[in-house]
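Visitor: sequence unavailable; structure follows:
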């Protein structure tokens, strides 16, 4: 009787010990809440941040075209001049004397021609009566023709001397701003070579000279051929210049030239834009940064920068699928616009892109999607998951935010 009681007691003790060692079951945590936006395809301007150099629309060297002593500078250095306005005066005395000599030679030639013509007319009138021989008639007419040619030669010499005398007043070949005087008064100019006196530059409009790599230009043309890229409404690319203080210049330029050859030293293609400059704010020779709108990108997406992640294979986005599970989308970007990434490939219309809470989601795991707006990000409460993001441990290297992992100009595709 004692043995069964011992067995029963031992059994009860073992049951009590097992009950004490048994731990409560852990509950499964709820899916993390994330802020999402709906991917919507748009037609967006294709823009590039570039640097170019300004050059005058027209630039003309003012040179001495005749030899002489420079007497006077007529214009004010750095002032506006009109086409045909007198800029310099060269001593006209030697040129005027040359003109007088040419005119005297012309008068002599005309007198000789008049005498020869009288003799020829007399011979022609007497020839029918055989009062002069055929040889005398031929000689008289030959002398007349020679005298007539001498007159034309003397007239040309007078015209040339008159032109040279006109060059004694050096005028502006174009309208623009006349630069610094290169030769002082009293100097001998135009002796054996055309002496540079000054330069006139037309500053309204100006040219913006810049370049694009041949690879980027090829990509733009390929996108245009596929219909993913189109020219703007007026068919011209535009540029917006940034001033030194960060403000935008008030006038937009238009692309007016694209080279058909590649510079072998840089591997780039030269382009040029025409930029109005009515107030003379911009000066030629200066470097400027500008935003070039090269066309319109079709079926593109704007995604907030915190949404784009990168790893060793490239850029990607996390998307909440229709079943509530997270999907990875490998994407291609074409730079940034206004704080957003321009995604050109990899997204589908209606995709719910995770913007806030990317560090808490995992591919294939469930997640609760909540709408995300830029106002939430500005207020410091991007979404219910955003507060958790701030307290969470740093994300692994392969899921670092795109704005910390690569510059905005990178383009990747998987």
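Guide: Now that the structure is in, tell me what you want to look at. Just so it is clear, the model here is predicted, and its values are computed rather than measured.

Visitor: hey, let's count contacts and neighbours off CA atoms from now on
Guide: OK.

Visitor: hey, where'd the strands end up in the stretch 101-250 of the chain?
Guide: With DSSP state E, counting those that start in this stretch as the criterion, the stretch 101-250 of the chain has strands at 169-171, 176-178, 188-189, 195-213, 229-230, 238-242, 248-258.

Visitor: just how off-centre is the helix or strand just after the last one within its chain?
Guide: So that's strand 248-258. As assigned by DSSP states H and E, the chain's next helix or strand after strand 248-258 is strand 268-275. Mean-position distance between strand 268-275 and its chain equals 5 Å (C-alpha atoms, centre = their mean, to the nearest Å).

Visitor: now for strand 268-275, which elements pack on it?
Guide: strand 195-213, strand 248-258 (3 or more C-alpha pairs under 8 Å, 6 or more residues apart in numbering; DSSP states H and E).

Visitor: so which of those strands is the most packed in?
Guide: Stretch with highest mean neighbour count among the helices and strands packed on strand 268-275: strand 195-213 (a mean of 21; mean count of other C-alpha atoms under 10 Å).

Visitor: skip ahead from the longest strand belonging to the chain and say which helix or strand is next.
Guide: Identified as the longest strand of the chain according to DSSP state E is strand 42-64. Counting by DSSP H and E, the next helix or strand C-terminal to strand 42-64 is strand 68-73.

Visitor: by how many degrees do that next one and strand 195-213 diverge?
Guide: Counting by axes from the mean of the first three to the mean of the last three C-alpha atoms, to 10 degrees, strand 68-73 lies at 80 degrees to strand 195-213.

Visitor: just checking, what packs against strand 68-73?
Guide: strand 86-90, strand 188-189.

Visitor: list the buried ones in that strand?
Guide: 68-71, 73 (16 or more other C-alpha atoms under 10 Å).

Visitor: which residues are contacting that strand?
Guide: 87-92, 94, 181, 184-191 (C-alpha atoms under 8 Å, 6 or more residues apart in numbering).

Visitor: mind running it again at 10 Å?
Guide: 64, 86-95, 168-170, 181, 183-191, 197 (C-alpha atoms under 10 Å, 6 or more residues apart in numbering).

Visitor: buried ones only from those residues, please, as a PyMOL command.
Guide: Only the buried entries of the contacts of strand 68-73 go into this PyMOL selection, using 16+ other C-alpha under 10 Å:
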select buried, resi 64+86+87+88+89+90+91+92+95+168+169+170+181+188+189+190+197
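
Visitor: okay, now the one to match up with it:
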């Protein structure tokens, strides 16, 4: 009985010792395995930078404005007899928009014609009377009679001139009863109906005519940008003429307008309240895609400068506002660089220092890396939409047959 009591604890002690030895062995083996494994370098997409002459751009907000605008008003009094256009339709220069009742003006025209005929009929007798007294002034006719004949002739001729002017006025008034489009354009809603009485030069317009092709786009830019631009031109860093540069538009829904525009004018004054000045561009608009009042964003090329392009997706701003980007060194490690001066160039930032030809810029995989970390660079490009496209590896030659 005593031997049995002693044997049981002995067996348990041996079992525990065996388990402890096995655990230590397993733990040592696991530690050795963990120490032997190394994390593989993260794959990153890189582009190789090359210096070149790049465009400098400004993205400016703006509003579309009609090329021409005219409020159509009557120039004579009367009743609207006809509305000859369809509201919201295109009309050509000279097309009749409204017809005012012209009966009164037609009667005045006939009266003016009769008055002119009467005045012209009195001229021959006045001329004959004057010629007779002119011959007799020294042989029986008094000087007073001669002067009266001369005055009568002058009055007859003046009556003819007055009648001609009245006839011309009557003709003009008859012409004003037909209200015509002053230029090609698009009409708005008519503010009057047939039968309404209108007056000459009334405050309320009958309709509004707008020419939409071409169309103006009024842009605003800060005075600070203007000073920077002039300083760059004066220093010789900036090439090109901003007044001849193409201007592209992005519409309210983000789509790109298919036609480019040109600078038309810029104001030589800065707003005292906003510190901005206005730039006006002109665009062809044959499909009336751009409408007055529409908000747009314009990209203006202000010149060209030598430098390196850093895609916007590959760069960030530090708390001080400087541009930062990640590069791959010669030994395939991450290096962070800061650029104090950078300018916009399309979807990129243009820098002129801190980069050399052949430097590899990281454009994708930035979330998995930190400065000093080893990486595996993969050559890629960035397309116009800002997406990274990795370069395809060259196809391997097929293995030779034995």
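Guide: Alright, I've got the coordinates. None of the values given here were measured: they were computed from a predicted structure.

Visitor: got a TM-score for the two of them?
Guide: After superposition, the two chains reach a TM-score of 0.74 (TM-score structural alignment, normalised by the length of structure 2), with 345 aligned residues with a C-alpha RMSD of 3.5 Å.

Visitor: so which of the strands of the stretch 101-250 of structure 1 is nearest residue 294 of structure 1?
Guide: Of all the strands of the stretch 101-250 of structure 1, strand 238-242 sits nearest to residue 294 of structure 1, with 6.7 Å by C-alpha to C-alpha.

Visitor: centre of the chain versus the helix or strand containing residue 34 of structure 1, how much separation?
Guide: Per DSSP H and E: residue 34 of structure 1 is located in strand 33-38. On the basis of C-alpha atoms, centre = their mean, strand 33-38 of structure 1 sits 39 Å off its chain's mean C-alpha point.

Visitor: which residues touch that strand?
Guide: Residues contacting strand 33-38 of structure 1 (C-alpha under 10 Å, 6+ apart): 303-304, 307, 318-320, 348-361, 366-373, 376, 382-386, 388-389.

Visitor: list the buried residues of that strand.
Guide: Those would be 33-38, for strand 33-38 of structure 1 by 16+ other C-alpha under 10 Å.

Visitor: likewise stretch 224-241 of structure 2?
Guide: Neighbour-count burial for stretch 224-241 of structure 2, counted by 16+ other C-alpha under 10 Å, picks out 229, 238-239.

Visitor: which of these sits closest to residue 250 of structure 2?
Guide: Comparing the buried residues of stretch 224-241 of structure 2 against residue 250 of structure 2 with C-alpha to C-alpha places residue 229 closest, at 23.2 Å.

Visitor: wait, what's in contact with the residue mapped onto the closest one from structure 1?
Guide: If you follow residue 229 of structure 2 across to structure 1 using TM-score structural alignment, you land on residue 220. Contacts for residue 220 of structure 1 (C-alpha under 10 Å, 6+ apart) come out as 46, 214, 228-230, 294-295, 297.

Visitor: re the thing from before, turn the strands of the stretch 101-250 of structure 1 into a markdown table, columns for distance to residue 77 of structure 1.
Guide: What follows is these, written out as a markdown table (distance: least, C-alpha to C-alpha, whole Å):
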| stretch | distance to residue 77 of structure 1 |
| --- | --- |
| strand 169-171 | 14 |
| strand 176-178 | 6 |
| strand 188-189 | 19 |
| strand 195-213 | 9 |
| strand 229-230 | 47 |
| strand 238-242 | 28 |
| strand 248-258 | 27 |
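
Visitor: and residue 177 of structure 1, how far is that from residue 206 of structure 1?
Guide: Between residue 177 of structure 1 and residue 206 of structure 1 the computed distance is 13 Å (C-alpha to C-alpha, to the nearest Å).

Visitor: residue in structure 1 paired with residue 190 of structure 2?
Guide: Looks like residue 190 of structure 2 aligns to residue 181 there (TM-score structural alignment).

Visitor: for its match, which residues are in contact?
Guide: Residue 181 of structure 1 touches 62, 73, 75-78, 87-88, 196-199, counting by C-alpha under 10 Å, 6+ apart.

Visitor: residue in structure 2 paired with residue 60 of structure 1?
Guide: With TM-score structural alignment as the criterion, residue 60 of structure 1 matches residue 70.

Visitor: okay, now that match: neighbour count?
Guide: Using other C-alpha atoms under 10 Å, residue 70 of structure 2 has 16 other residues around it.

Visitor: which residues touch the closest residue to it other than its chain neighbours?
Guide: Of all residues not flanking residue 70 of structure 2 in the chain, residue 209 sits nearest, at 5.2 Å (C-alpha to C-alpha, 6 or more residues apart in numbering). Shown in contact with residue 209 of structure 2 (C-alpha under 10 Å, 6+ apart): 66, 68-72, 88-91, 181-189.

Visitor: out of those, which are buried?
Guide: Buried among the contacts of residue 209 of structure 2 (16+ other C-alpha under 10 Å): 66, 68, 70, 72, 90-91, 181, 183-188.

Visitor: which residue is the nearest non-sequential neighbour of residue 178 of structure 2?
Guide: Residue 178 of structure 2 sits nearest to residue 99 (C-alpha to C-alpha, 6+ apart), 4.7 Å away.

Visitor: I'd like to know how far the one you found sits from residue 203 of structure 2.
Guide: 19 Å.

Visitor: kindly report the same for residue 189 of structure 2.
Guide: With the distance defined as C-alpha to C-alpha, residue 189 of structure 2 ends up 16 Å from residue 203 of structure 2.

Visitor: one step back: of the buried ones among the contacts of residue 209 of structure 2, closest to residue 129 of structure 2?
Guide: Here the nearest of those to residue 129 of structure 2, counting by C-alpha to C-alpha, is residue 181; it sits at 51.7 Å.

Visitor: residue in structure 1 matching the closest one?
Guide: Using TM-score structural alignment, the equivalent of residue 181 of structure 2 in structure 1 is residue 172.

Visitor: would you confirm that its match contacts residue 62?
Guide: Yes. At 6.9 Å, residue 172 of structure 1 counts as touching residue 62 under the criterion of C-alpha atoms under 10 Å.

Visitor: what do the two both touch?
Guide: In terms of C-alpha under 10 Å, 6+ apart, residue 172 of structure 1 and residue 62 are both contacted by the residues 87-88, 178, 198-200.

Visitor: okay if I get those as CSV plus distance to residue 100 of structure 1?
Guide: Below are those laid out as CSV (distance: C-alpha to C-alpha, whole Å):
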residue, distance to residue 100 of structure 1
87, 26
88, 23
178, 34
198, 31
199, 33
200, 33
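
Visitor: what about the strands in the stretch 301-414 of structure 1?
Guide: So, for the stretch 301-414 of structure 1 - with DSSP E, counting those that start in this stretch - the strands run 309-311, 314-320, 326-330, 332-337, 340-345, 352-356, 368-371, 400-401.
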